[in-house]
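Enquirer: Structure for the following, please:
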Amino acid sequence: MRATEELDQFDGEASNTSMISGASSPYQPTTEPVGSGGLLGGVTCDSEYMRSHLGLLKVFQVVLSLVAFICIETVMMCLPCGGVYFFEFVSCSAFIITGILLLMFSLSLHTRIAHINWRLMDLLNASISTFFFFLASVVLAALNHKTSAEISAVVFGFLATTAYGLNILLAARQWWQGSRGSSGGQGREYTRARTASRGEVEPRPELQ
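Expert: All right, here's what the predicted structure looks like:
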């Protein structure tokens, strides 16, 4: 009889212990709904970016690159054709790459891929596109046969060069401000960590 009472007491203590440990365990089952992951989960349009200078400039770049590509595609005869082929490659590449960047920024998809420096990516695309659009437009202007399609392609090529050049200035300023902000934040975190490790009290400004 006594052994039975001790066994019941032991079982009660074990159940209480398991309940306490289960309550304090950090690995508790959660009832929160799991969000839809993936790159396209919960895609929203960033209207603020589309109204910004960089957003509007991106739209102009895509349109100008597309129009320049269409103009060069309407050239029926060329001899030599090196300038035409080079301009065709540059305008098509700029249209595709800039269009992808416009989608990434306007739909806030770049926030899903945080390990890529998108400001630097935008700056590099603008710099490369400016150089090659200018070079392709100069070559096409020197080798064209004074047809309306070639002249139109040259005009839109120089307009695209100007648009990408403005993008360089805006993207460089944004990238510089972002890099300065991140480096300043890292410096403050480092100072705070050293102060805490030495047991010092970080000075706080006195209230006036």
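Enquirer: going forward, measure contacts and count neighbours with C-alpha atoms only.
Expert: Will do.
Enquirer: And the longest helix seen in the chain, what does it pack against?
Expert: If you go by DSSP state H, the chain has its longest helix at helix 148-197. The contact analysis (3 or more Cα pairs under 8 Å, 6 or more residues apart in numbering; DSSP states H and E) places helix 148-197 against helix 53-73, helix 118-143.
Enquirer: this one as well, want them side by side:
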Amino acid sequence: MRLLVALRSRGVSDMRVLTAMERVDRARFVSPTFVSRAFEDVPLPIARGQTISQPSVVGMMTQALGTKPRDIVLEVGTGTGYQAAILSHLVRRVYTIERHRPLARMARETHEAMGLSNITQIVGDGSHGVPEQAPFDRILVTAATEDPPGPLLAQLRIGGTMIVPVGVSDQVQTLIKVVRTADGYDYEELAAVRFVPLIEGVEHD
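Expert: Okay, the predicted model is just below:
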């Protein structure tokens, strides 16, 4: 309940998004050390030097994505799988890609334990997307990039939306909404955010 109040105070008002976030237990996606803080509106550290975003940012990004029940969504940066779990309650299929194999494995095990069968976890370089499954109705990037990656823009369906943090990694970034049109791309700045950088390549650890 406290978490929903925090979400609403940060402008998350879409009832589908709020309901999906209420159904997903964030405690399942944090390390045992931080379980007691799972429902605070703060980012928390996870393995491999990554973070799980604060719920209000997850809610804001999910709301801005504007998903529909039949959508096919690509998430870049699985982490422990919290964002993908929320999306799974909102869309038909979620493809989520992670460069750290242990994180991808952790996410897969948690999603399976929760019975979330419409999520496909992929170990790979998120900056290249998943071209064999494109085009996507929605793309959500959970790591910061200096510019929206060209391969991801190309994998967005006409009429589709991408949400991506843009900016230099050691400064505050700007959350950008990109809509692909028949003539190109429309860009809208949404909010100041701070994310770990999007790194090319795959960590085989």
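Enquirer: what TM-score comes out when they're superposed?
Expert: Once superposed, the chains reach a TM-score of 0.26 (TM-score structural alignment, normalised by the length of structure 2), with 94 aligned residues with a Cα RMSD of 5.8 Å.
Enquirer: circling back to that earlier point, which one of the helices and strands packed on helix 148-197 of structure 1 lies nearest to Gly22 of structure 1?
Expert: helix 118-143 (44.6 Å; Cα to Cα).
Enquirer: Where do the helices of structure 2 begin and end?
Expert: 2-9, 15-23, 55-65, 82-88, 101-113, 150-154.
Enquirer: Give the buried residues for the fifth one.
Expert: Taking 16 or more other Cα atoms under 10 Å as the neighbour-count basis, helix 101-113 of structure 2 is seen to contain the buried residues 101-108, 110-111.
Enquirer: name the helices or strands packed onto it?
Expert: strand 119-123.
Enquirer: mind redoing it with 10 Å?
Expert: Helix 101-113 of structure 2 is packed against helix 82-88, strand 93-98, strand 119-123, with contacts defined by 3 or more Cα pairs under 10 Å, 6 or more residues apart in numbering; DSSP states H and E.
Enquirer: coming back round to it: can you tell me which of the helices of structure 2 is packed in deepest?
Expert: Most buried of the helices of structure 2, by mean neighbour count (mean count of other Cα atoms under 10 Å): helix 82-88, with a mean of 25.
Enquirer: and that helix, what does it pack onto?
Expert: In terms of contacts (3+ Cα pairs under 10 Å, 6+ apart), helix 82-88 of structure 2 is packed against helix 15-23, helix 55-65, strand 72-76, strand 93-98, helix 101-113, strand 119-123, strand 136-141.
Enquirer: Can you name the residues that contact Ser127 of structure 1?
Expert: Ser127 of structure 1 makes contact with 121, 161, 164-169, 171-172 under the criterion Cα atoms under 10 Å, 6 or more residues apart in numbering.
Enquirer: Greatest separation within those residues: which pair is it?
Expert: Met121 and Thr161, at 17.8 Å, using Cα to Cα across the contacts of Ser127 of structure 1.
Enquirer: okay, the two: which has more neighbours?
Expert: Neighbour count, other Cα atoms under 10 Å: between Met121 of structure 1 and Thr161, Thr161 has more, with 26 against 14.
Enquirer: how about the nearest residue to that one, chain neighbours excluded?
Expert: Thr130 (4.9 Å; Cα to Cα, 6 or more residues apart in numbering).
Enquirer: isn't the one you found right up against Ser65?
Expert: No. Taking contacts as Cα atoms under 10 Å, Thr130 of structure 1 lies outside contact range of Ser65: 11.5 Å.
Enquirer: Now do the shared contacts for the two.
Expert: Shared contacts of Thr130 of structure 1 and Ser65, defined by Cα under 10 Å, 6+ apart, comprise 94, 157, 160-161.
Enquirer: which of those residues lies closest to Ile72 of structure 1?
Expert: Using Cα to Cα, Gly157 is the member of the shared contacts of Thr130 and Ser65 of structure 1 that lies nearest Ile72 of structure 1, at 10.1 Å.
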